[in-house]
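K.L.:
Please find the sequence and the predicted model below.
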Amino acid sequence: MTYTPPLRDIALAMKAAGFDDLIELFPEADHATVEAVLDGAGAFAADIIAPLNRPGDLAHATYANGKVTAAPGYAAALREFAEGGWNSLSAEARYGGQGLPKALEIAVFEMFNAASLAFGLCPILTQGAIEALAAHGTTEQKAKYLPRLISGEWTGTMNLTEPQAGSDLAALTTRAEPDGEGGWRITGQKIFITWGDHDAADNIVHLVLARTPNAPAGVKGISLFVAPKRILTADGKAGAPNELRPAGIEHKLGIHASPTCVMVFEGAKAELVGVEGQGLAHMFTMMNAARLQVGTQGVAIAERAYQQALAFAHERRQSRSAWTGESPAPLWDLPDVRRTLMLIKARTAAARGICLATAVAADQAHHGDAKAKLREELLTPIAKGWSTDVGVWAASEALQVHGGMGFVEETGAAQHYRDCRILPIYEGTNGIQAIDLVGRKLSMEGGAAMTALVSDIRETARALKGDLGGVGDRLGAAVDAMAAGADWLSARKGTPDALAGATAYLKLCGETVGGWMLAKQAHLDSRMGPLATLYAGQVLSGVPGQLAAVTQGSAPLEAFEG
């Protein structure tokens, strides 16, 4: 149940994802600083957060008398997290941030989430609130909220969905009405609010979607508001309670230490953020930040599950070794078990690479690189969708390595599976990510984003041709399928045929781009060679055949009567 931060793997993935290209943009992110940050984060994750994971799963966050109490140890750890400056890595220096690359923050947050997914969710939401307010808040709002959110003194939430709405935000009914004093009053109910209430911070800053009077129906009638748990005093401190409260917490499959709240707003004082009627567009700043972070959570849980399954495979003895003849031999000496573990590690490294490459592009885009912005936009649904699917798959396969012992709670393998099953649902289900990919991202700038990505992958495939046991050839065939799928889908944009092939295409893209990232890692470090070779034979080899699922069309769906 211990966790060892994979510092060498993370550093390699950062390099393969292009992190060195950021040093010119972030001079303070020199190699010594990056190494020190990674080392410190790894120690905090392993020593402070990880020991809370299993006890938090058993004890749960609790709700009583209108208040939420974090699972034992979590409030103290979150305060220590804030005191250590871990919440401020990529934030702007003028508001108290350290101004380091987003890619470094993503690398660090992988370790925090691997230590405890329930813990990592709280700062992830705070990071999203910081980015939304930094992008769309007024000068006064930034001055009031950003310093304390960045320091971690306060935490943030995202209040979108409602009982009748689910992912259909056009169905939101929470309303905001002018208070006659330049502010607003919010009334309504929100559900599934992660860390919506707790005792780990002095204040909680809620970002809330609501409808203003006479707003049009649909998403164009939605505006974004900031409503703190405690109303700010004249000197900017947390003062009297606002008219909002948790009505309870959800009883969930996993992440028991993370309080998922039903939040009730009863005329809560709030401020408009950005432009009235542009709330969904503004909220997408927060959602996109969260999508990359949730993708990284998929990487994190895959790594954590792998480490536990690997340790079990070395300790557990049964059957005869296929290589030495020893009997009973460690499970590690059974070819199918070793294949399973290697594939978990390979897919984890591939997903890690995608998330870090997305973050590198985001850092470059922040500094005005238009091509990098296209790359970030294109990779985000793949990073979120494919990486979270990898997390669930890895947790399931790691449980399988344990056999029947994995199905019993005492080993802890089941917790990883229970905890991560939410990830493909969070921040827009993976079906929504697929629709975003084929409906919006493929057509950006006339398809320039996908064209550039295909070109880069083909360049790597050509460079590796005949190397690493055929990795280059497999990668080349896979990227050809990715390009062909993009052409087919783009020609049918918005049709049922394109929508029917969206999920299959996201999977195809994830496996191809992941294979590219893994190949680049293997090119830099020979110890990754066996993983890249196995991935090419077991995963990339099947990608061209997936094109049939992408291009099948919607006729079978339309004909099915249920």
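P.N.:
Nice, thanks for sending it over. Numbering: from 1, shown residues only.

K.L.:
C-alpha only now, for contacts and for neighbours.
P.N.:
Noted.

K.L.:
ranges for the strands of this structure?
P.N.:
Taking DSSP state E as the test, the strands found in the chain are 62-64, 67-69, 154-159, 175-178, 184-194, 203-211, 222-228, 230-232, 238-241, 244-249, 260-273.

K.L.:
packing partners for the fifth one?
P.N.:
Meaning strand 184-194. Under the contact definition 3 or more CA pairs under 8 Å, 6 or more residues apart in numbering; DSSP states H and E, strand 184-194 sits against helix 117-136, strand 154-159, strand 175-178, strand 260-273.

K.L.:
Show me what stretch 258-271 is in contact with.
P.N.:
With CA atoms under 8 Å, 6 or more residues apart in numbering as the test, stretch 258-271 has contacts from 60-62, 68, 70-71, 118-119, 121-122, 183-198, 225-228, 231, 242-250.

K.L.:
Same question for that stretch: list its buried residues.
P.N.:
Within stretch 258-271, the residues that qualify as buried by neighbour count (16 or more other CA atoms under 10 Å) are 258-265, 267-271.

K.L.:
likewise stretch 55-63?
P.N.:
For stretch 55-63, by 16+ other CA under 10 Å, it's 56-57, 60-63.

K.L.:
what about that stretch, start to end distance?
P.N.:
17 Å (CA to CA, to the nearest Å).

K.L.:
And here is the other one:
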Amino acid sequence: MPTYSAPLEDFRFLYHEYLDLEPCRSLPSMAEASSDLIDAVLDEAARLAQEVLQPINAVGDIEGCRYQDHCVTLPEGFGAAYKQYIENGWTGLTTDPDYGGQGLPSFLGLALSEMINAANPSFSAYPGLTHGAYEVLHAYGTDDQKRRFLPPMVEGRWSGTMNLTEPQCGTDLGLIRTRAEPTDDGRYRITGTKIWISAGEHDLCENIVHLVLARLPDAPAGTRGISLFVVPKFHVGEDGSLGERNGVRCMGLDHKMGMKASATCEMQYDGAIGELVGEQHRGLAAMFTMMNAARLVTGIQGLGMADVALQNAQRFALERLQGRSLDGARHPDKPADPIIVHPDVRRMLMIGRASVEGARALGLYTGVQLELEHHHADAEVRENAGHWVALMTPIIKACFTDIGSDVANLAMQVHGGAGYIVDTGVEQFVRDVRITQIYEGTNGVQALDLVGRKLVAHQGRTLAAFFQHAAGLLDSIGDEEGMSEFATPLAESLERLQATSKWLYGEMTRDPLEAGAASSDYLRLFALTALAFSWTGQAFAARRALAAGRGRPAFLEAKLATARFFFARMLPETLGLDAKVRAGGATLMALDAEQFRPD
């Protein structure tokens, strides 16, 4: 059966050697976040993931969720694990102390998110969605709503969801039909059907706080006519106490390829009482607070699932005996060599390692910018950090979830026939991670967001944020001995990305279809360049740590070797991607739509 070991040494390297936390030192969230505290949180999160959550992951996949009479029961062990999760304060790790949270920085929360997603991605859906709903209410709720809803959500006694999708619409939310009728007391009656609602019903909490998109009677058409409402499963009194059941029911569970212990529900609202969140007809803007946070977390989910798949592939490759090394037997005392000796197995493992470690560093770097955007006293610092976060959100969501699926499939390939057998547990990784490329906006939608919005946002300042950070890194490196093997290809990739971005912008203004034709390849090109930025920074940090005698030399040398693999074997893909972007959309659009009809 699969196992999981939290990558604590890598996390500590990133927090203490790679990341520049100095700009965050003055933030309230850093008041208690000493190096010792960060290490303690990482240790406890690792223990939770390894000892509590990972052992029930396979159980959740086998048993799945059970539906009966509008109620959902989670698999064995999930209730006890959730009880331990909330009793240890994990739901409040990064939330506002005014509502019972610990107020620690969001970039520390990303490490927790990676570990629990690696250990048990189905379990992670419940606290993850609650945190997203918390962020929306914290940002847009009235003082009264925050007073009544946030403390029990922070405590973990109540959970949260977001209700967007309907049978007739997914990404195109302008087509939603759920209605909100005003009542005499200033509240609303919500009527409609929502589908694919993660954690829409379960037996973990006292109450479930649904955030629901709906239309008022006088709403304009399209996305400009959408409002947001908070609709609790049980009515909430003025003192925060629970009342009668609201008019919302789970009508069934979806039967899915993976993530089977995450309850994906059809929710029926039949005159359910809700309260407006934010302004009328401005609900989509408020919900994007949750969606953008969810997209970052979904990227981290893909990363965590890639890591656990890679770990199990590495263990298998060290133990599985098959054939002999091409240059002669490495273990003549055994009937065969372990498959780790074979170059193609090494290729698959190194792709996984370079992808996971590069993504982890990029994700945490973005977490630091997220903290600056939300809490720094200087408006210019907040704005610049916000540009980075906005730009990286679609890249992280798409790239990291692609990594998750790619590495899980490589892990199955390393296992050979054993990987296809349920008993080894590897095929669960492939099934579970596949949804991450689809939900919270498909990766194709993320690519369109990058090209159609972020490429041109704020007169180019959003795009420029990445190049400014990369230029700052190269300036810091300067002529540092031994760094040219990393800095030079990064500089060349930056020039290529700038030129491609400029060319694509010109083509888009001529023909908007060119944006769609180029978008996925452009995002991949951008993502690899961002990973090159990440790996250059890690190599720089590893060399400085080695020179100063900090850290374990074997770990740091492995970090440099993995960086070299990335630059030699993965970054060159940008050359082909540049050509594919510039190939234009003519060959994509050449066939008439009817020529795709199979009959």
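P.N.:
Looks like it arrived, so ask away. Remember, predicted model here, so these are calculated numbers, not experimental data.

K.L.:
Post the TM-score for the overlay when you can.
P.N.:
The TM-score (TM-score structural alignment, normalised by the length of structure 1) is 0.97; 562 aligned residues with a CA RMSD of 1.6 Å.

K.L.:
re earlier: need the strands of structure 1 in JSON lines (columns: distance to Glu561 of structure 1).
P.N.:
Formatted as JSON lines, the strands of structure 1 follow (distance: least, CA to CA, whole Å):
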{"stretch": "strand 62-64", "distance to Glu561 of structure 1": "44"}
{"stretch": "strand 67-69", "distance to Glu561 of structure 1": "45"}
{"stretch": "strand 154-159", "distance to Glu561 of structure 1": "36"}
{"stretch": "strand 175-178", "distance to Glu561 of structure 1": "39"}
{"stretch": "strand 184-194", "distance to Glu561 of structure 1": "32"}
{"stretch": "strand 203-211", "distance to Glu561 of structure 1": "37"}
{"stretch": "strand 222-228", "distance to Glu561 of structure 1": "36"}
{"stretch": "strand 230-232", "distance to Glu561 of structure 1": "52"}
{"stretch": "strand 238-241", "distance to Glu561 of structure 1": "53"}
{"stretch": "strand 244-249", "distance to Glu561 of structure 1": "38"}
{"stretch": "strand 260-273", "distance to Glu561 of structure 1": "36"}
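
K.L.:
For Ala361 of structure 1, find the nearest of those.
P.N.:
strand 154-159 (24.4 Å; CA to CA).

K.L.:
Now do that closest one: everything it contacts.
P.N.:
Against strand 154-159 of structure 1 from outside (CA under 8 Å, 6+ apart): 122-123, 125-130, 148-149, 190-191, 193-196, 201-209, 286.

K.L.:
so where in structure 2 does the helix ranked longest in structure 1 end up aligned?
P.N.:
Assignment by DSSP state H gives helix 279-315 as the longest helix of structure 1. Mapping helix 279-315 of structure 1 onto structure 2 (TM-score structural alignment) gives residues 283-319.

K.L.:
picking that back up, figure out which of the strands of structure 1 is closest to Trp86 of structure 1.
P.N.:
strand 154-159 (13.1 Å).

K.L.:
how much space is there between the spatially closest residue to Gln278 of structure 1 that is not a sequence neighbour and Ala129 of structure 1?
P.N.:
Nearest residue to Gln278 of structure 1, sequence neighbours excluded (CA to CA, 6 or more residues apart in numbering): Ser223, at 5.6 Å. Noted for Ser223 of structure 1: a distance of 15 Å to Ala129 of structure 1, by CA to CA.

K.L.:
Pick out whichever of the two has more residues nearby.
P.N.:
Neighbours were tallied for Ser223 of structure 1 and for Ala129 using other CA atoms under 10 Å; the higher tally belongs to Ala129 (30 against 26).

K.L.:
Count the neighbours of the closest residue in space to Ala313 of structure 2 that isn't next to it in sequence for me.
P.N.:
Spatial nearest neighbour of Ala313 of structure 2, chain neighbours left out: Ala411 (5.0 Å); criterion: CA to CA, 6+ apart. Ala411 of structure 2: 30 surrounding residues under other CA under 10 Å.

K.L.:
list the contacts for Ala411 of structure 2?
P.N.:
Contacts of Ala411 of structure 2 (CA under 8 Å, 6+ apart): 309-310, 312-313, 348-349, 419, 426.

K.L.:
what do we get in structure 2 for Gly406 of structure 1?
P.N.:
Using TM-score structural alignment, Gly406 of structure 1 lines up with Gly419 in structure 2.

K.L.:
cool, Gly84 of structure 1 as well?
P.N.:
In structure 2, Gly84 of structure 1 lands on Asn88 (TM-score structural alignment).

K.L.:
what's the answer for Leu524 of structure 1, then?
P.N.:
Using TM-score structural alignment, Leu524 of structure 1 pairs with Ala541 in structure 2.

K.L.:
Quick check, its match in contact with Tyr15.
P.N.:
No: with contact defined as CA atoms under 8 Å, Ala541 of structure 2 does not reach Tyr15; the gap is 10.9 Å.

K.L.:
what residues are shared contacts of the two?
P.N.:
In contact with both Ala541 of structure 2 and Tyr15: no residue, using CA under 8 Å, 6+ apart.

K.L.:
before we move on, the earlier item: show me the contacts for the equivalent of the residue nearest to Gln278 of structure 1 over in structure 2.
P.N.:
Using TM-score structural alignment, the equivalent of Ser223 of structure 1 in structure 2 is Ser227. Contact analysis of Ser227 of structure 2 by CA under 8 Å, 6+ apart lists 213-216, 276-277, 279-284.

K.L.:
Can you tell me which of these is nearest Val456 of structure 2?
P.N.:
Leu284 (21.1 Å).

K.L.:
Excluding sequence neighbours, find me the nearest residue to that closest one.
P.N.:
Ile226 (6.2 Å).

K.L.:
same deal with Tyr82 of structure 2?
P.N.:
Using CA to CA, 6+ apart, the nearest residue to Tyr82 of structure 2 is Leu204, at 7.0 Å.

K.L.:
The one you found - how many residues pack around it?
P.N.:
Counted with other CA under 10 Å, Leu204 of structure 2 comes out at 22.
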